[in-house]
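Novice: compute the structure for the input listed below.
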Amino acid sequence: MLHQSFKYALKGLVAALKEERNFKIMILVFALVIGAGIVFKITLREWISLLLISGVILVAELFNSTIETIVDLISPEFHPLAQRIKDMSAAAVLVGSIFSVVIGALIFLPYLFSL
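Specialist: Now for the predicted structure:
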């Protein structure tokens, strides 16, 4: 049973990687952040901060995609409440992304200025 749960979760992750443009972009940005962390030899605490905020953003995007899919299924025609739900879900990702950029800047700018 546990094996099946992992199988379904992996199936969902693959679907997001194949079908969700924003998730693909976030994975690309995450890979760039990891590369920058390796190049600049950031500290353990900086790694923890980057991995934590990156994980939060990736999870938020997965939830956003899920919510949008559910709304499209339930309300295939335009409805103002359906649009509000989708907008607020996207706003959650935007807010998290803004904080992730600030955290990234706080970590990487000192390294860049020391070059």
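
Novice: okay, CA-based contacts and neighbour counts for the rest of this
Specialist: OK.

Novice: for the residue nearest to the spatial centre of the chain, give its distance to residue 66.
Specialist: Residue closest to the average C-alpha location in the chain (CA atoms, centre = their mean): residue 58, at 2.3 Å. Distance of residue 58 to residue 66, given as CA to CA, to the nearest Å: 12 Å.

Novice: same for the helix ranked longest in the chain, what does it pack against?
Specialist: Criterion DSSP state H: the longest helix present in the chain is helix 80-113. Counting contacts by 3 or more CA pairs under 8 Å, 6 or more residues apart in numbering; DSSP states H and E, helix 80-113 is packed against helix 44-74.

Novice: one more, so I can put them side by side:
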Amino acid sequence: MANQKAAGIRRIINAGGYSLAGFAACWRHEAAFRQELAGLILLLPLALYLGQTGVERALLVGSLLLVPLAELFNSAIEAVVDRFGGEQHELSGRAKDIGSAAVFLAIVIAIITWLLVLFPYR
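Specialist: I've put the predicted structure just below:
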């Protein structure tokens, strides 16, 4: 039975452990992730305070969470690309650039969301 895949609650526990390992690896190896988490920690209480409704709070908090989420994906892409060799390749560079663009877009979404929620056009 050792070769069978984990099921039920064991599978959920294993998945949680893998997720924590992913957070720890990104924290350890990615300065951008640490900076984005610092920003999240600073802005999260402000988002909860400044949002006047549940929807506004959800938008402010959700937009903040998109940034480290995008950084996790970007870091995963970079790790895989780096794993397969250090030689320069057009596709490797493209993959890393696209991951970086996703992080940039997440930051733009957060900024626009905060501006629209806190300074609505009337």
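
Novice: circling back to that earlier point, quick one: map the residue nearest to the centre of structure 1 onto structure 2.
Specialist: In structure 2, the residue matched to residue 58 of structure 1 (TM-score structural alignment) is residue 68.

Novice: residues contacting its match?
Specialist: For residue 68 of structure 2, the contacting residues are 33, 36, 37, by CA atoms under 8 Å, 6 or more residues apart in numbering.

Novice: helices and strands around the strand or helix carrying the first one, which ones?
Specialist: In this structure, residue 33 of structure 2 sits in helix 31-50 according to DSSP states H and E. Using 3+ CA pairs under 8 Å, 6+ apart as the contact criterion, the elements in contact with helix 31-50 of structure 2 are helix 8-29, helix 54-83.

Novice: go again with 6 Å.
Specialist: Packed against helix 31-50 of structure 2 by the contact rule (3 or more CA pairs under 6 Å, 6 or more residues apart in numbering; DSSP states H and E) you find no helix or strand.

Novice: how deep is residue 15 of structure 2 tucked in, by neighbour count?
Specialist: Residues lying near residue 15 of structure 2 (other CA atoms under 10 Å) number 12.

Novice: show the contacting residues for the aligned residue in structure 1 for it.
Specialist: Taking TM-score structural alignment, residue 15 of structure 2 has residue 5 as its aligned residue in structure 1. Residue 5 of structure 1 makes contact with no residue under the criterion CA atoms under 6 Å, 6 or more residues apart in numbering.
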